[in-house]
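Peer 1: need a 3D model of the following:
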Amino acid sequence: MLGFTKCELGKSNNMSRLRRMPPRRSYDQYCSAARALDLVGDRWTLLIVRELLAGPRRYTDLHADLPGVSTDVLASRLKDMERDGLATRRRLPPPGAAYVYELTDRGRRLLPVLQALGAWGEAELGERRPTDAVRAHWFALPLLRALRGEGLVEVALDEGDFHLRVGTGEGPVYGDGPVPGEPDARLVLDAGTCEAVARGDVTLADAVRSGRVTVTGDGILAKTLREA
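Peer 2: Alright, predicted model coming up:
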C-alpha cells in the first residue's frame, strides 16, 4: 500500500474534486474590477463572505443564515470560492468531526469591500419590510464601521447577542453569543436603534448620548463611547 497520510489523501481528494469543476465564467476584460467580479460578482458570494467573517461555519449553519439561497447554489458558490482561493473546507477534530468552511487570508481581505458596499447601501435600507429576514449578527458590520479603537465589544439586541473584534486586524471579525470572558465594552440597544445606526439615520455616539444605547464596561472603548 502506498504510504499516504490521511491528510495527504484528503488534500488529494479535495484537489481532484476542484479540478472536476467547470471553468469559471469571466468577463474577459483586462481590468482589475472585472477580474474581481469574476471571483465575487455572482449572486450570494459576498453574502457567504459576510457569514464566514465570523470564522469557521458548517454548511448547515451557512444555509440557515442565508435565507433564500438554495442548497445547490450554496454548494456551487462554496466550491467556486474554494477553487478561487477565497475559502477552504476542513474537517474538525473529534468530537466535532464535522466539515467547516472558512475564509483564506485573501478571502478575509474582502472585509473593506463589504464595508464600503454596506456604507454605500445604507440609503437603500429604509424601514424593514415584513418579508425581510434578519439575523442579529448582520448588524455587526455597520456597528464595526461606527466604532473606533481596539478591543472586544459585546452587543445585546432583541434578536440575540453577538460580539465584535474591533481594530484587531486578524481572526474572526464577529461571533454569535457573548464575549468569552470580559468585554472591553457592552452595548445594549433595541432593534429599532440598531436599524437606525445601520441606515445612517443616527450615529452611534448620538444614540449613546440620547440614552438609546446603554454602554457598560471599563475598557477604553466603553469610556470613549460614554464620553463622546
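
Peer 1: going forward, measure contacts between C-alpha atoms and count neighbours the same way
Peer 2: Noted.

Peer 1: my read: T45 touches K79, true?
Peer 2: No. Checked against C-alpha atoms under 8 Å, the pair T45 and K79 is beyond contact range at 10.7 Å.

Peer 1: mind listing the helices for the protein?
Peer 2: For the chain, the helices defined by DSSP state H cover 6-19, 32-40, 45-52, 59-64, 71-83, 105-108, 111-120, 140-146, 191-199, 204-209, 220-227.

Peer 1: any chance of the ones you listed in TSV, with distance to V179 and mean neighbour count too?
Peer 2: Output for the helices of the chain, formatted as TSV (distance: least, C-alpha to C-alpha, whole Å; neighbours: other C-alpha atoms under 10 Å):
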stretch	distance to V179	mean neighbour count
helix 6-19	33	12
helix 32-40	31	14
helix 45-52	18	20
helix 59-64	20	14
helix 71-83	28	17
helix 105-108	21	17
helix 111-120	21	14
helix 140-146	14	18
helix 191-199	19	20
helix 204-209	20	18
helix 220-227	15	16
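
Peer 1: and of those, who's closest to P183?
Peer 2: helix 220-227 (9.4 Å; C-alpha to C-alpha).

Peer 1: compare the helices of the chain and give me the one nearest D158.
Peer 2: Ranking the helices of the chain by proximity to D158 (C-alpha to C-alpha) places helix 191-199 first, at 6.0 Å.

Peer 1: mind giving me the packing neighbours of that closest one?
Peer 2: Contacts defined by 3 or more C-alpha pairs under 8 Å, 6 or more residues apart in numbering; DSSP states H and E place helix 191-199 against helix 140-146.

Peer 1: what sits up against the helix it packs on?
Peer 2: The contact list for helix 140-146 (C-alpha atoms under 8 Å, 6 or more residues apart in numbering) reads Q115, G118, A119, F162, H163, L164, V166, Y174, V197, A198, T203, L204.

Peer 1: quick one: the second one from P180, how far?
Peer 2: When you say that, I think you mean G118. Per C-alpha to C-alpha, to the nearest Å, G118 is found 28 Å from P180.

Peer 1: and the last one, by the same measure?
Peer 2: For L204, the distance to P180 equals 24 Å [C-alpha to C-alpha].

Peer 1: and this one, please, so the two structures can be compared:
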Amino acid sequence: MPRRSYDQYCAVARALDAVGDRWTLLIVRELLGGSRRYTDLHADLPGVSTDMLASRLKDMERDGLLTRRRLPPPAAASVYELTPRGHGLLPALAALADWGAPALDEQRPTDAVRAHWFAIPLMARLARHFADGPVRTVDVALDQGAFHVVLDPHDPGAARYADGPAAHPDAVLRMDTATCVALAHDRFSLTEGLAAGWIEESRPEDRTTDPAAV
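Peer 2: As a prediction, the model looks like this:
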C-alpha cells in the first residue's frame, strides 16, 4: 500500500505522515517498554483487529520506527522493537499524556486498563523524587499489576520502563490506580502521597530475609 501523505512541507505534517494513523502511537507506547511479540502487542492493545495491527506494524517497519527480530532457538517467534527514531517519540508521548490527563476522571465501564500504561506519565515524577538518592530501579505495584522504571541519574529524560517487576528493585511503591493517576499528573507529589499514606514504599533493606535474625 502506498504511503499516505499530507503533502505539506511542514515538520508537523511530516511527523503525522508517519505516526498520525490510528493505533500507531499506542504501538509505540507498548514498545517503549521493550521488545514485544505480536501476541503480546495484540493482548495489550484491546480493540485492535489482527489485520489492523499487522498493517500498522508493516507501516512502522517501512518508516524506520521499528524492526522485527527473530528470537534464537528454542524460541520460535519474532519480536518487534523500536529503532532509535522510534524511541525518540517518548517526549511526544509524555507531552500527550500530560495533555490528556484532564480527561482521566471516572474510569468508564468500557475502559480497558493495564498497569504499564501509567509508566510514561509517571517517569518524570519518579526521576524528580529520587534525583538525589541511590534509587535507580523502582517497582510500581497497582491493582492491575506491576511495572518498573529505570532512572538515569545523569539524564532524567533518559528513564525507561518495562512491564512487570524488576529482578532487583531499589524501591517498591504500592498504590491504587486512582492514586497513580493523581500522582502521574501532579495533583500531589510523591512525598505528599507517602506522608498521607496513599502510597506505600519499601526498600530491600527494610525486608528481613532471615526469620531467625528477628
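
Peer 1: ok so, going back, quick one, which of the helices of structure 1 is nearest to G126 of structure 1?
Peer 2: Taking C-alpha to C-alpha, helix 191-199 is the member of those nearest to G126 of structure 1, at 7.1 Å.

Peer 1: in structure 2, what residue corresponds to F162 of structure 1?
Peer 2: Residue pairing (TM-score structural alignment): F162 of structure 1 is matched to F147 of structure 2.

Peer 1: ok, that match touching T137?
Peer 2: No. Using C-alpha under 8 Å, F147 of structure 2 is not in contact with T137, being 10.6 Å away.

Peer 1: can you count the residues close to the counterpart of P23 of structure 1 in structure 2?
Peer 2: In structure 2, the residue matched to P23 of structure 1 (TM-score structural alignment) is P2. Here the number of neighbours of P2 of structure 2 (other C-alpha atoms under 10 Å) works out to 5.

Peer 1: so who does D201 of structure 1 touch?
Peer 2: Per C-alpha under 8 Å, 6+ apart, neighbours of D201 of structure 1: none.

Peer 1: what does it correspond to in structure 2?
Peer 2: Matched by TM-score structural alignment, D201 of structure 1 corresponds to R187 in structure 2.

Peer 1: please tell me how far R85 of structure 2 sits from L57 of structure 2.
Peer 2: For R85 of structure 2 relative to L57 of structure 2 (C-alpha to C-alpha), the value is 15 Å.

Peer 1: format the contacts of helix 140-146 of structure 1 as JSON lines; extra columns: distance to V213 of structure 1.
Peer 2: Putting these into JSON lines (distance: C-alpha to C-alpha, whole Å) gives the following:
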{"residue": "Q115", "distance to V213 of structure 1": "22"}
{"residue": "G118", "distance to V213 of structure 1": "22"}
{"residue": "A119", "distance to V213 of structure 1": "21"}
{"residue": "F162", "distance to V213 of structure 1": "15"}
{"residue": "H163", "distance to V213 of structure 1": "15"}
{"residue": "L164", "distance to V213 of structure 1": "16"}
{"residue": "V166", "distance to V213 of structure 1": "18"}
{"residue": "Y174", "distance to V213 of structure 1": "19"}
{"residue": "V197", "distance to V213 of structure 1": "11"}
{"residue": "A198", "distance to V213 of structure 1": "14"}
{"residue": "T203", "distance to V213 of structure 1": "11"}
{"residue": "L204", "distance to V213 of structure 1": "8"}
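
Peer 1: of these, just say which sits nearest to V134 of structure 1.
Peer 2: A198 (12.6 Å).

Peer 1: who's in contact with stretch 87-107 of structure 1?
Peer 2: The contact list for stretch 87-107 of structure 1 (C-alpha under 8 Å, 6+ apart) reads 49, 52-53, 55-59, 78, 81-82, 85-86.

Peer 1: got it, and stretch 199-207 of structure 2?
Peer 2: Contacts of stretch 199-207 of structure 2 (C-alpha under 8 Å, 6+ apart): P169, D170, A171, V172, L173, R174, M175, T179, L190, G193, L194.

Peer 1: can you do 7 Å?
Peer 2: With contact meaning C-alpha atoms under 7 Å, 6 or more residues apart in numbering, stretch 199-207 of structure 2 is reached by D170, A171, V172, L173, R174, M175, G193, L194.

Peer 1: which residues touch the second one?
Peer 2: Residues in contact with A171 of structure 2 (C-alpha under 7 Å, 6+ apart) are V135, T137, V138, D139, E201, S202, R203, P204.

Peer 1: what about burial for those residues, which qualify?
Peer 2: Burial by neighbour count, judged by 16 or more other C-alpha atoms under 10 Å, picks out V135, T137, V138, D139 from the contacts of A171 of structure 2.

Peer 1: of the residues you listed, which belong to strands?
Peer 2: Judged by DSSP state E, strands contain the following of those: T137, V138, D139.
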